[in-house]
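K.L.:
Kindly generate the corresponding structure for this input.
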Amino acid sequence: MTPFVSEFIGTAVLLTLGDGVVANVVLAKTKGFSGGLTAITFGWSIAVFAGVLIAAKDSGAHLNPAVTLALAALHKLPWDQVPVYLAAQLLGAMAGALLVWLSYKQHFDETPDATTQLAVFCTAPSIRNATHNFITETIGTFIFMLAVLYIIPPSDSLGSLDALPVALIVLGIGLSLGGPTGYAINPARDLGPRIMHAILPIKNKRDSDWAYSWIPVIAPIIGALLAAYVYWLLH
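P.N.:
Below is the predicted model of the structure:
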């Protein structure tokens, strides 16, 4: 596969399973209803495992614009490849969100609360404060990116054997830091599905909370670049 196709498929799988576990936990009349944050964090970690496993060979399995930009800043990816990766990740995230909507269409219809519907697609803070929400997302992505940089082998890209440790890092971040903001730690993961929420014909739909949307996009990029800088200083 080309890097574009690899990143597209890997990110689509990531979002199908990741947003899928959220849908299973929060939407009405599902088998997993009220499964809680622990079920969501484990589901997202498996989603990361599957996405990395699929995309590792052909693109290095970034699946995350923050990762792509941090690796480019460290000269581990040519800058002319960055737009290809970013486009594939955003489109893959949108495709994954579409598949979740198709799978859970009846349950969206049975869920009267529009904010709960939105939660399937994108993150939102438990306590809304832009400064603190931004800091939380930055810290989470900083830890994620720094750990990933120590996992990446000399080839400068993730391999299939790296899927499990990366998934475990995401699991740890979700369990430890997921409470305040829902741990986006990935601009495409949040923005792509948010766009789909705005587009799709969802019964009783609310607005897509664009006032908050910049935080899970900008903060992960800042966190990843800070991690790259710290890694560069240490090495």
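K.L.:
From now on I want contacts and neighbour counts done on CA atoms only, so please keep to that.
P.N.:
OK.
K.L.:
got a list of what Phe108 touches?
P.N.:
Going by Cα atoms under 8 Å, 6 or more residues apart in numbering, Phe108 touches Leu27, Ala28, Trp101, Gln117, Ile202, Lys203.
K.L.:
before we move on, what about Phe134?
P.N.:
Ile215, Pro216, Ala219.
K.L.:
do the same with Thr41
P.N.:
Taking Cα under 8 Å, 6+ apart, we find Thr41 in contact with Val170, Leu171, Gly174, Leu175.
K.L.:
so which of the contacts of Phe108 comes closest to Val13?
P.N.:
Comparing the contacts of Phe108 against Val13 with Cα to Cα places Trp101 closest, at 13.8 Å.
K.L.:
Find the helix or strand that the closest one is a member of.
P.N.:
helix 82-103 (DSSP states H and E).
K.L.:
Heading C-terminal from that helix, find the next helix or strand.
P.N.:
Downstream of helix 82-103, the first helix or strand assigned by DSSP H and E is helix 105-110.
K.L.:
List the buried residues for the helix holding Trp101?
P.N.:
The neighbour-count check on helix 82-103 (16 or more other Cα atoms under 10 Å) flags 85-101 as buried.
K.L.:
To check against the first, give me the structure of this:
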Amino acid sequence: MSAAEIMIWEIMGTATLTLLGCGVVANVTLRRTLGHDGGWLLVNFGWGFAVFAGASVASPTGAHINPAVTFGLAVNGQLDWGQVPIYLLAQLIGGTLGAVLCWAAYKLQFDTHDDPGNTLGIFATAPTVPNKPWNLVTEVIGTFVLVLWIILTPGLESGAAGITDFGNSALGYAGVAFIVISIGNSLGGPTGYAINPARDLGPRIAYALLPIRGKGGADWGYSWVPILGPILGGVLAGGLASILPAT
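P.N.:
Okay, the predicted model is just below:
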């Protein structure tokens, strides 16, 4: 697969992810929506199935849609390191694009929301108890679970041109939705479980640039945590998987 083809599919898949993922948070957060106050469980299910949709769209590339997955597969020897920058750039572009589309879908609700200064959480994550070293640990653990599950689940195999196919056996990409929902329910409370740098950084950039009335800051001082934590988690998962006995 060419670099251009990887770019196209990863952009589309990651844009689908953040459009639907940010969309469910907007539906729950903004006042004049049918999903207002839908709660944490609705958000978790929304993000889980956003991952399913995004991965399904990006299936021709191996459905990474997450730099942590890309790094984990490269460390595990399932992806050529020369392709890593292509994936990362596409994921960042897609993550930003999907967030912009989410804003466009909910523009009237953003315009009439009575607390616009607290809308960053629709786009990006934040800790409930700010402590960057421990917030980092939380993101590492959550992402480690995700990437190790992806790598170890039956169905992972190297395809043509160094593209990895993780079909997750009979479940297909729906299996990814279940593990993301599980991580959200069990480990998402402290930081909002970014577990994906592109899912956080792309929408955070979009939030900083979008003309949202009365919006607050993008909290760039925290932004490195949901970037570094998931990457470390992905690398650790890929490294561990590479030394485990073959099954």
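K.L.:
so what number do they get for TM-score?
P.N.:
Superposed pair, TM-score by TM-score structural alignment, normalised by the length of the first structure: 0.96. Supporting alignment: 234 aligned residues with a Cα RMSD of 1.4 Å.
K.L.:
coming back round to it: PyMOL command to pick out the buried ones of the contacts of Phe108 of the first structure?
P.N.:
Command for PyMOL that selects the buried part of these, burial taken from 16+ other Cα under 10 Å:
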select buried, resi 27+28+101+117+202
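K.L.:
What about the contacts of Phe108 of the first structure, which are in helices?
P.N.:
Among those, DSSP state H puts Trp101, Gln117 in helices.
K.L.:
Among the contacts of Phe108 of the first structure, find me the one that's closest to Ala61 of the first structure.
P.N.:
Nearest to Ala61 of the first structure among these is Trp101, at 24.5 Å by Cα to Cα.
K.L.:
Closest to the centroid, which residue in the first structure?
P.N.:
In the first structure, the centroid-proximal residue (Cα atoms, centre = their mean) is Arg189; its distance is 3.5 Å.
K.L.:
Now do the strands in the first structure.
P.N.:
Assigned by DSSP state E, the first structure shows no strands.
K.L.:
all helices of it, in order?
P.N.:
Using DSSP H, helices in the first structure cover 3-26, 36-59, 65-73, 82-103, 105-110, 114-121, 130-151, 163-181, 187-199, 210-213, 215-234.
K.L.:
Show me the one of the ones you listed that comes nearest Ser157 of the first structure.
P.N.:
Smallest distance to Ser157 of the first structure across the helices of the first structure (Cα to Cα): 7.6 Å, for helix 36-59.
K.L.:
Quick check: the gap between the residue mapped onto Leu74 of the first structure from the second structure and Arg31 of the second structure.
P.N.:
The equivalent of Leu74 of the first structure in the second structure is Asn76 (alignment by TM-score structural alignment). Distance, Asn76 of the second structure to Arg31 of the second structure, using Cα to Cα, to the nearest Å: 45 Å.
K.L.:
Also Gln109 of the second structure?
P.N.:
Applying Cα to Cα to Gln109 of the second structure and Arg31 of the second structure gives a distance of 7 Å.
K.L.:
Who are the contact partners of the counterpart of Gly96 of the first structure in the second structure?
P.N.:
Under the alignment by TM-score structural alignment, Gly96 of the first structure pairs with Gly98 in the second structure. In this structure, Gly98 of the second structure makes contact with Thr14, Ala15, Thr16, Leu17, Thr18, Leu19, Leu20, Pro203, judged by Cα under 8 Å, 6+ apart.
K.L.:
The counterpart of the fifth one in the first structure - nearest residue in space that isn't next to it in sequence?
P.N.:
Going back to what we said before, that points to Thr18 of the second structure. Per TM-score structural alignment, the equivalent position to Thr18 of the second structure in the first structure is Leu15. Spatially, and ignoring its direct neighbours in sequence, Leu15 of the first structure is nearest to Gly96 (4.7 Å; Cα to Cα, 6 or more residues apart in numbering).
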